[in-house]
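Engineer: no FASTA, just this:
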C-alpha cells in the first residue's frame, strides 16, 4: 500500500474507533445497577414479657426524728459549764449546760427573808384579831375595830402566800440553771459553748433528736390513697400498712420493716398528695434525720401482666410511646398506656400484645417505617450489658 493510500485510510480508522467507543459506553450505561435504599438500622429488641406480677408501690421518703427538741434556757445568764460534746448520744435527764446561778441563789435568800417577815406580821395580826373578837363579846370595843383587825390579818395571810410563791419560783429558777436533756437522743453539733449568754425563752442552746425509733415521712397521690382505702374497706389494708420496706440511697435494703403510724388530716392542695408517717425501729442508729429513702410496699398480684423495660419507653407531649418491630422488620411507633413500675420494668395496660417485640436499644435516630436489623435479647442481657 502506498503512502498516499495510508493517509487516506487513517481518518476513516479514527472514526470507526470512535464509533466503537461510543457504542461500548452506551452499552455500559444501560447495564448500570439500580440505586438501593438505606441500609437496615441495627437495633436490639425484646419480646414483651407476660407473667403474674406482684405490684410494688414506691414512694420517696425522708427520715424524721419522732422527738426533736430545741433546748432553750428558762432563765437568763452566762453559760459557765458544758457537760457534753456536740454529736454525742444523750439520755433523758442528763446534764448538758450550767448557767451562772449566783444571782438565783441570792434571790432565794432575799425571798426567804421576805417570807419570814410576812409570816411574823401575819401571826401578830391574827392574834390581834382574835383578841378584838373576845373584847367585842364583852362589849369592850366596837365591832368595827374587830372587823378592821380581822381584815388586816387576812391581808397579811395573803402576803405570806405571795412571798411563799415567790420563794418557790426562785428555787425553780435555781434548778433551771442546770439544763438537762428532755429526751433520749443525739445532740447536734451546733450547740453553744461555755461563755455564751443565754436569753430566757429565746436562745437555743442545742437540739436533741430521738434516734430509736424514727419516722419515715412520705407522700402518696390522691388516686393511690383512694385505691388503698377502697381495697381496705375504709382503712389502709394491713398488707400495705404493716409491712413497709426501705431502700436506702445506696441501693441497699434496710433489714427491718415498718408500719404506718400517722396519716395527715387531708390532701395538700398544692401537690395533690397526702402525707403519711411510718415508724421504723433503729437499734443500730443507722437511720439519721434528714436521710432520704424509698418506702416500698407489696400490693396485689396482676395475673398475666405485660411488662417491658423502662428504657423502651419514650415520652412526647405527655404521652408514652414504644417502637415495635412490625411485619417485615419495619419500625412502628405505638402509643401505650402504662401501669405501675415493677423494678426496672413497666406494666403495660394497653397498646401491646404478648406477641409484640419492642426495641430497647438503638431508638435515638429511628424513624417509623425504617427497615430494621433486629437482634433479640433477653432480660438478663439488660441486667448484664457487658455480656451482650
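Structural biologist: Looks like it arrived, so ask away. Please read these numbers as outputs of a predicted model, since none were measured by experiment.
Engineer: all contacts plus neighbour counts: C-alpha atoms, from now on.
Structural biologist: OK.
Engineer: which residue ranges form the strands in the stretch 101-250 of the chain?
Structural biologist: Counting by DSSP state E, counting those that start in this stretch, the stretch 101-250 of the chain has these strands, from start to end: 178-180, 185-187, 197-198, 204-209, 214-221, 245-248.
Engineer: and residue 282, which of the ones you listed is closest to it?
Structural biologist: When these are ranked by proximity to residue 282, the top entry is strand 214-221, at 6.7 Å, counting by C-alpha to C-alpha.
Engineer: got the contact list for the closest one?
Structural biologist: Around strand 214-221, the neighbours that count as contacts under C-alpha atoms under 8 Å, 6 or more residues apart in numbering are 59-66, 272-282, 287, 295.
Engineer: re the thing from before, same list (the strands of the stretch 101-250 of the chain) but as CSV, adding distance to residue 28.
Structural biologist: As requested, these are arranged in CSV below (distance: least, C-alpha to C-alpha, whole Å):
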stretch, distance to residue 28
strand 178-180, 103
strand 185-187, 91
strand 197-198, 103
strand 204-209, 90
strand 214-221, 72
strand 245-248, 71
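Engineer: for comparison:
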C-alpha cells in the first residue's frame, strides 16, 4: 500500500515537471515570436522626378470690362440680359441723348457758317483789298508823273525868264509830294499782298477749325450715350433698369471674357524662378474628379511689394463656360526635373534625433537599421535620395517609424499577427510534444 502511493506521487511529480518545461518553452517561443515586427519594404527605384510647386488660387476671367458712362443721363433702352454672350462693339445700353443731339446740330451749323466765311475771305474780301491797293498805286503813279512833268516845264520856263522862281519851287514841291504818295501806296499794296491777305485767310481758317472742334466734341457726347462692349464675353452684371439715371463714372454693366480663366498664384521667388511661360500645370477644381491641364501664361517681372512674392498666371481653357469665376482651385506646377533620380516612397522617410533625415533599412540579419540620408526633390508620393542609400538596400516603406536599431522585422502586412507557419520549428516541436 505504501509502495503504490509512492509510485503515484512520483508519476504526478514527473508529469508536473514535464508540463512546467513545456510551458516555459512555449513562453520563450511566444516571446521570441512577438518581438518580430511586421513591416513593408522595397528597394529604391531610379527614374525621373520633378519638383512640384503647389499653390491655391481663385479663378479670374481672362479679361473684364466694367462699363461706366461718361455722362449722367436716364437709361433709354437695354439690349442685353445677364448671362447673355456679347461681341466686341455690340450695343448694350442706350441713354437719353436728345439734348446732346441738339448741341451737335448747333455745332454743325457753326461749322457751316465758318466754312462760308472762309470762302468769302478767299474769294471776295481779300481780292477787293488787293484791287483797292492796286488802284491807289496807279493813281499815285499818275499824279506823280503829272507833277514831275509840271515841275520840269516850270523849271524850263524859269530858266528862260518866263516864270517866277516861286512858281517853279511850288511845282517842284508838288512833284516831291506826289512821289511820296506813290511810295506809300506801293508799300501798302505790298502789305496787302503779303500780310493782310494771309492773315485774313488764316483767321477764317482758324474760325472754321474751332467750329469743327466743337462739333467733334458734341458728336462725342452723343456717342457717350451708347454703351458698347469693348470685348467678347458674357454679361455678368446689369444693376439698373430703363428709366433709372446712370451716373457718370458708375459701372452700369459688366462683361467678362470667360473663354479662358486665370488662376493667379503668388509664389516665392526661388520657386517662380524655375518656371517659364508655356509650362504645363495641373488644376484641381472642387467637384471635378480628374485634374485639368493649364498653361503658365504670365510671370510677373517684379516682386509684390507687400508679400515679396511673384505673381504667376496659369491659364485654363473654358470654351463651354462650365467653370465659374471665383472658384477656389489647387494648382500644381513642375519645377526642377532630375532624369535619373534614386527615389523612395515618402512614407519611408523618418526623422532622426539630431534633426537629420533618415530611412530604416533591413539588414542581412533581418534587423532594422536607421540610416541617415541626404534628400533632394520631394513630391507627395516620392522623395529623391541624393546620398546615403544604395539601389540594393531594402528600405522599410511602412512600419519603420519608431523602430529601434536591431529590431527583428519581417516583410508582410504591418500589424498582422504571427502566423503558425512563422513560428520557429523548436517551438512547434515543443508544443507537439506537450
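Structural biologist: Arrived safely. Being a predicted model, the structure only gives us computed values, none of them experimental.
Engineer: TM between them?
Structural biologist: The TM-score (TM-score structural alignment, normalised by the length of the first structure) is 0.65; 328 aligned residues with a C-alpha RMSD of 4.4 Å.
Engineer: Which stretch among the strands of the stretch 101-250 of the first structure approaches residue 75 of the first structure most closely?
Structural biologist: Ranking those by proximity to residue 75 of the first structure (C-alpha to C-alpha) places strand 197-198 first, at 7.7 Å.
Engineer: Residues in contact with the closest one: which ones?
Structural biologist: Defining contact as C-alpha under 8 Å, 6+ apart, one finds that strand 197-198 of the first structure is touched by 73, 75, 76, 77, 78, 79, 205.
Engineer: please redo it, this time with the cut-off set to 7 Å
Structural biologist: Strand 197-198 of the first structure has contacts (C-alpha atoms under 7 Å, 6 or more residues apart in numbering) with 73, 76, 77, 78, 79.
Engineer: distance from it to the second structure after superposition?
Structural biologist: After superposition onto the second structure, strand 197-198 of the first structure lies on average 3.4 Å away from the residues it aligns with, using mean C-alpha distance after the TM-score superposition for the first structure.
Engineer: on that earlier part again, let me have the strands of the stretch 101-250 of the first structure in TSV, extended by distance to residue 86 of the first structure and mean neighbour count.
Structural biologist: Output for the strands of the stretch 101-250 of the first structure, formatted as TSV (distance: least, C-alpha to C-alpha, whole Å; neighbours: other C-alpha atoms under 10 Å):
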stretch	distance to residue 86 of the first structure	mean neighbour count
strand 178-180	14	20
strand 185-187	6	23
strand 197-198	18	18
strand 204-209	9	21
strand 214-221	20	23
strand 245-248	26	20
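Engineer: Looking at the ones you listed, spot the one closest to residue 10 of the first structure.
Structural biologist: Set against residue 10 of the first structure and scored by C-alpha to C-alpha, the strands of the stretch 101-250 of the first structure come closest in strand 245-248, at 95.9 Å.
Engineer: Which element is encountered next along the chain beyond that closest one?
Structural biologist: Scanning forward in sequence from strand 245-248 of the first structure, with DSSP states H and E defining helices and strands, the next element found is strand 259-263.
Engineer: and that following strand, how far from the second structure on average?
Structural biologist: With both structures laid over each other, strand 259-263 of the first structure and its partner residues in the second structure are 4.0 Å apart on average (mean C-alpha distance after the TM-score superposition for the first structure).
Engineer: Name the residues that touch that strand?
Structural biologist: When contacts are taken as C-alpha under 7 Å, 6+ apart, the neighbours of strand 259-263 of the first structure outside the stretch itself are 241, 242, 243, 244, 275, 276, 277, 278, 279.
Engineer: Kindly recompute the last result at 6 Å.
Structural biologist: Contacts made with strand 259-263 of the first structure from outside it, assessed by C-alpha atoms under 6 Å, 6 or more residues apart in numbering, are listed as 241, 242, 243, 244, 276, 277, 278, 279.
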